[in-house]
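A.B. asks: only geometry, no sequence info:
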């Protein structure tokens, strides 16, 4: 029996990367070699006495992931390729939360970052309600006199009302300016006789107008005060019972709470359910032609209000990851006609025919968006269906998406930023909103085939469509949020546009590119180069890096922006590390050109788990659980 070698094992002084590449390591953390290559977040040292328990203690939130991945892989072997899970239930110490397969938190959950990131958020002010004021932020009851005293001075009110009714923001579709002007004059003549729900509408309009344009601290204070008084008026009016102006007031309030939050909130989703019930109790879901006691004018305005409610419900439900609340099967309310305000008046007896969509009336944008919503609803249904879907159905919906976009009036169809610079900001925003929504639905329709296309050529089109749409979305992000003249122009007039709804579209695109890069990191390098010359890895990385830079610049504005910045930074670091290890084709941190150089790169070293555990999670992207990925939008 040979004698046992009693020499002590050689102590490994170099980091894992320098040892792998046989480079000189200065033993810092991070070392100079890793820093020069932009791999500082992955500089790690392995000592002989480091045990598995050490890793588990350092990263408790991901210690069980290799076993989870193995179990998912076993399940994937027996799963139908077209089957999709109905949603994700995310447990926490406060209970469980259900999110369907079109929500963004599953993407973070799937790369095991959701717990680490969400538990690392900034401490919130316990004195401020973390949700809608109307649900649990109101304290002492107030009188009508106190509410009237909360209105800004009349010159300020007049200025804000003029700003609102001369804008083209979407809430304007619910109001008929000449009628509102008469009601406002009547209110000024006798404020004490005001209807509390109408006063809530007034506060809501003032609040909304204060956010249309960038302003100083005074505008911010005005927004908060008007929002608070809007909630107080609704509470005094008993918003749970039917009444004139209540649906309009609730819609305004709901949109303002959403705008204030910047991030998706469960409370806003709960308020949506209350609002929908109120509208149904008041019969908004039935067309007014069935009820002769409803005037022609009121019937058309009710159609506009109901359309806005349907659009709002779809957007908020999609972001919250829950089913829509509007009862489609029980509704027969027709779409409003494309009419100007001067085409309508309270004493009208005949409704004029609809104008062509080339006439940009207040309702034109909503009518176009509703056509896309009809397709998007079908896409969401098959994405969340437990019965799976046929690929023919996917291609059919893709064709309908293409037809929708080509039928958009030319004035509202996307064009280059150079030819848009002299156009009105509202027209530019409508173009981008149509284009962003169109590209996002392409992503949602085709993303599940990003994996299957690598093994079945019939899905190659879906892979291309998904990546093409994701890159277009991130290109729009640069246009609107970057250092361009166009971005400055729309930011000065589109406060509502830069809400969490748009954030969700950018996150979806970034996560799809992250996954594609994860696929390529574990595939044969030569084969990938030969197959994917039309989708260059460098272009994908640059798109992701530019998006990450924009998130980094805005990470202090909302929790979603912070999580997006950390997640995209994490994936960029992982992608750069694998490219270095496998091909020695280093992409330096400063090597990107164009817009990417204008934004800082983050250093999320505190959030990065050990590389060994991450490899167990991402080594087989072909079995990537889309349901987990999805729960982040």
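C.D. replies: Done, it's in. As the structure is a prediction and not an experimental result, all values here were calculated from the model. Numbering: from 1, shown residues only.

A.B. asks: every contact and neighbour count from this point should use C-alpha atoms.
C.D. replies: OK.

A.B. asks: now the strands: where do they sit in the protein?
C.D. replies: 87-92, 95-100 (DSSP state E).

A.B. asks: residues of the last one that come out buried?
C.D. replies: Buried residues in strand 95-100, counted by 16 or more other CA atoms under 10 Å: 99-100.

A.B. asks: and residue 313, which of the strands of the chain is closest to it?
C.D. replies: strand 95-100 (15.2 Å; CA to CA).

A.B. asks: what packs against the closest one?
C.D. replies: Under the contact criterion of 3 or more CA pairs under 8 Å, 6 or more residues apart in numbering; DSSP states H and E, strand 95-100 touches strand 87-92.

A.B. asks: please name every helix or strand in contact with the strand it packs on.
C.D. replies: Using 3+ CA pairs under 8 Å, 6+ apart, strand 87-92 is in contact with strand 95-100, helix 626-630.

A.B. asks: Serialize the strands of the chain to a markdown table and add fields for distance to residue 194.
C.D. replies: Below are those laid out as a markdown table (distance: least, CA to CA, whole Å):
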| stretch | distance to residue 194 |
| --- | --- |
| strand 87-92 | 46 |
| strand 95-100 | 41 |
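
A.B. asks: of these, which approaches residue 570 most closely?
C.D. replies: strand 87-92 (21.7 Å).

A.B. asks: who touches the closest one?
C.D. replies: Applying CA atoms under 8 Å, 6 or more residues apart in numbering, the contact partners of strand 87-92 are 96-101, 106, 384, 627-628, 631.

A.B. asks: and the furthest pair within the residues you listed?
C.D. replies: Pairwise over those, using CA to CA, the maximum falls at 96 and 384, 19.0 Å.

A.B. asks: so who does the residue nearest to residue 432 when sequence neighbours are not counted touch?
C.D. replies: Leaving aside its chain neighbours, residue 432 sits nearest to residue 414 (6.7 Å; criterion: CA to CA, 6 or more residues apart in numbering). Shown in contact with residue 414 (CA under 8 Å, 6+ apart): 431-432, 435.

A.B. asks: between these, which has the most around it?
C.D. replies: For the contacts of residue 414, the largest neighbour count, defined by other CA atoms under 10 Å, is 22 neighbours, found at residue 432.

A.B. asks: isn't that one up against residue 474?
C.D. replies: No - with contact defined as CA atoms under 8 Å, residue 432 does not count as touching residue 474 (11.9 Å).

A.B. asks: shared neighbours, these two?
C.D. replies: Counting by CA under 8 Å, 6+ apart, nothing touches both residue 432 and residue 474.

A.B. asks: ok, and here's another one to check against it:
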């Protein structure tokens, strides 16, 4: 009897790898999970189903086409889908005709551009909103309307990137007002993203570098990570840096002559305005490129941009329209990106300091020092308009979104400092602070993500989705090292379910779908080890340590044992602390020389000031002291934090499953 087929019908027909689950991850990612099955609707016919498809028969509507160019499409993106027509022809004139068919109506273009300027520009701030809006209006008012054949293809790539970003991130209510059905969001976003790449290639962006190309690549990140083209985007980042250096964006210091905003009559000449505006945009672009490079250091292990090798100054707080300085209490889009830049700069310093050190004790000392710096940065460097004490005017809704994004970014990057010691924190009490801070920051991320979803106008950013996945994964690892009788187990399991609910609300996002599968796969691996098996596993691991056998360490730690004392003296000679119930545990961190970096009081004060209402929990619960076992071979491997846009070492597969 032949073996039953385990792959789903769709993957079998397309000759694609399937995880043999129903629904499989590929169908879930592509938004067709409901139709995933192993049955053949009209019966199996080997003459049909075992015949490889012809190249010319590629279905353009399938979102799994990953060749970086548009293959086939249904014509102009209108609410009603049309029958498939021919795609790129391979000739410049024919390709421009096809790209023209993807351009929506003029009113829709203006609506998408306005939305990006007012609701999304704060998240990257790599272009001048008013200037780009005027350029779009000028192209639309030209004879015959916006014609791709009459435009710089590198600028056209930026336009497609802006439209794809707006369509991908906008709430459903905005899509309805613009005339785009929700069911067409994924398809249109993918076509416009591919159109962005096609325009860059047709415009020979490598041999003819331009600021438009850099802006198009950076803006396209918003849509690429959500629709499943993170690997392609990562490849473009490599070209991004070289083009920026070729354009001299790494050499834009403040110049008294070129950047002077003063004028005798109060009016800056148009020629000077354009020069000042272009230099400010260049600084913003360079800052974004530095952010991308420094945040990828934790995956690549090296930086491509050294802070000693560029002279570009930070962008100034000036209004894009008037080119006048703006008071610190007035929110600008530059405030969020400047904060992200400062945190990313600290991370670059951290990986540079820890790179050549192999001893755990020295590495952990560096981690604690930079942990303190990032926490202090969350209070001291956050813009005044993002401060909870001084609320800005309510006429800019993006200020609340930027504040939440800044809080989640600071929390997630604090967590990323400790990622190499996360597993050890479950089994070694001297790293208890890592477990505490990882869970605390995970709760902060989930709290802010829920608040973000409660806002009906808040855009759907890929960074929020990635941070929710990492937070939920951390909590999954925590409950795997707890007993079900502990109160924290039920609390953290509930938080994981809430995280899954958050990800489900992002609809057909490929990033959210991969995150859902990751979290559910961790939960599917089984219940936490039983009390007896964990105690046995611990004795097997430490059977050579007589002291440990005399003083077994359990988790949660006994309330009489201090993580700081165990950090200083080791688990064999626990010191006493005040009795249980005297207060919640916030670990005091001691360095190797005995100096304290952040005390209980100062640590709590930092979060109280930055987050107003920090999550409240007692990780060192004294209820039911229980043992814990080694991380088993059947456990799900740890993935890199925020690796959703970083390709795996074995190829350009989805990094969540690498």
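C.D. replies: Cool, the structure landed. These numbers were taken from a predicted model, which means no experiment stands behind them.

A.B. asks: out of the strands of structure 1, flag the one nearest residue 153 of structure 1.
C.D. replies: Of the strands of structure 1, nearest to residue 153 of structure 1 by CA to CA is strand 95-100, at 44.2 Å.

A.B. asks: ok, residues contacting the closest one?
C.D. replies: Outside strand 95-100 of structure 1, the residues touching it (CA under 8 Å, 6+ apart) are 86-91, 320-323, 384, 630-631.

A.B. asks: got the angle for that strand vs strand 87-92?
C.D. replies: 160 degrees (axes from the mean of the first three to the mean of the last three CA atoms, to 10 degrees).

A.B. asks: any idea how far the residue nearest to the spatial centre of structure 1 lies from residue 321 of structure 1?
C.D. replies: Taking CA atoms, centre = their mean, the centroid of structure 1 lies closest to residue 504, which sits 1.5 Å from it. Distance from residue 504 of structure 1 to residue 321 of structure 1, counting by CA to CA, to the nearest Å: 11 Å.

A.B. asks: show me whatever sits in contact with both of those two.
C.D. replies: Shared contacts of residue 504 of structure 1 and residue 321 (CA under 8 Å, 6+ apart): residue 633.

A.B. asks: now do the helices in the stretch 1-150 of structure 1.
C.D. replies: With DSSP state H, counting those that start in this stretch as the criterion, the stretch 1-150 of structure 1 has helices at 16-21, 32-36, 52-58, 65-78, 105-110, 114-118, 133-136, 144-149.

A.B. asks: what's the answer for the stretch 51-200 of structure 2, then?
C.D. replies: Using DSSP H, counting those that start in this stretch, helices in the stretch 51-200 of structure 2 cover 92-101, 106-115, 129-141, 153-169, 172-178, 185-202.

A.B. asks: pick the most deeply packed of those helices.
C.D. replies: helix 153-169 (a mean of 27; mean count of other CA atoms under 10 Å).

A.B. asks: packing partners of it?
C.D. replies: Secondary elements touching helix 153-169 of structure 2 (3+ CA pairs under 8 Å, 6+ apart): helix 106-115, helix 185-202, helix 211-227.

A.B. asks: mind doing that once more with 10 Å?
C.D. replies: Other elements packing on helix 153-169 of structure 2 under the criterion 3 or more CA pairs under 10 Å, 6 or more residues apart in numbering; DSSP states H and E are helix 92-101, helix 106-115, helix 129-141, helix 172-178, helix 185-202, helix 211-227.

A.B. asks: centre of the chain to it, how far?
C.D. replies: Centroid separation between helix 153-169 of structure 2 and its chain, computed with CA atoms, centre = their mean, to the nearest Å, is 19 Å.

A.B. asks: helix 211-227 and that helix, what's the angle between them?
C.D. replies: Using the same axes, to 10 degrees: helix 153-169 of structure 2 against helix 211-227 is 30 degrees.

A.B. asks: re the thing from before, now check structure 2 for the residue matching the residue nearest to the centre of structure 1.
C.D. replies: Aligned counterpart of residue 504 of structure 1 in structure 2: residue 466 (TM-score structural alignment).

A.B. asks: spatially, what comes nearest to its match if we skip its sequence neighbours?
C.D. replies: residue 642 (6.1 Å).

A.B. asks: test my guess that that neighbour contacts residue 230.
C.D. replies: No - counting by CA atoms under 10 Å, residue 642 of structure 2 stays clear of residue 230, with 11.6 Å between them.

A.B. asks: looking at the two, which is more packed in?
C.D. replies: residue 230 (26 against 23).

A.B. asks: separation between the more buried one and residue 214 of structure 2?
C.D. replies: From residue 230 of structure 2 across to residue 214 of structure 2, the span is 17 Å (CA to CA).

A.B. asks: same check on residue 534 of structure 2?
C.D. replies: Distance from residue 534 of structure 2 to residue 214 of structure 2, by CA to CA: 53 Å.

A.B. asks: and what of residue 118 of structure 2?
C.D. replies: Counting by CA to CA, the gap from residue 118 of structure 2 to residue 214 of structure 2 is 21 Å.

A.B. asks: cool, residue 375 of structure 2 as well?
C.D. replies: 32 Å.

A.B. asks: quick one, helices of the stretch 501-633 of structure 1?
C.D. replies: Going by DSSP H, counting those that start in this stretch, the stretch 501-633 of structure 1 shows helices at 525-531, 537-554, 559-583, 611-618, 626-630.

A.B. asks: what is the second one packed up against?
C.D. replies: Yep, that's helix 537-554 of structure 1 we're talking about. Partner elements for helix 537-554 of structure 1 (3+ CA pairs under 10 Å, 6+ apart): helix 460-481, helix 500-521, helix 559-583.

A.B. asks: go on, the shortest one?
C.D. replies: The helices and strands touching helix 626-630 of structure 1, judged by 3+ CA pairs under 10 Å, 6+ apart, are strand 87-92, strand 95-100, helix 105-110, helix 364-384, helix 449-452, helix 500-521.

A.B. asks: distance from that helix to the middle of the chain?
C.D. replies: The answer for helix 626-630 of structure 1 is 15 Å, by CA atoms, centre = their mean.

A.B. asks: now swap in stretch 187-206 of structure 1 and tell me
C.D. replies: For stretch 187-206 of structure 1, the distance to the chain centre is 34 Å (CA atoms, centre = their mean).
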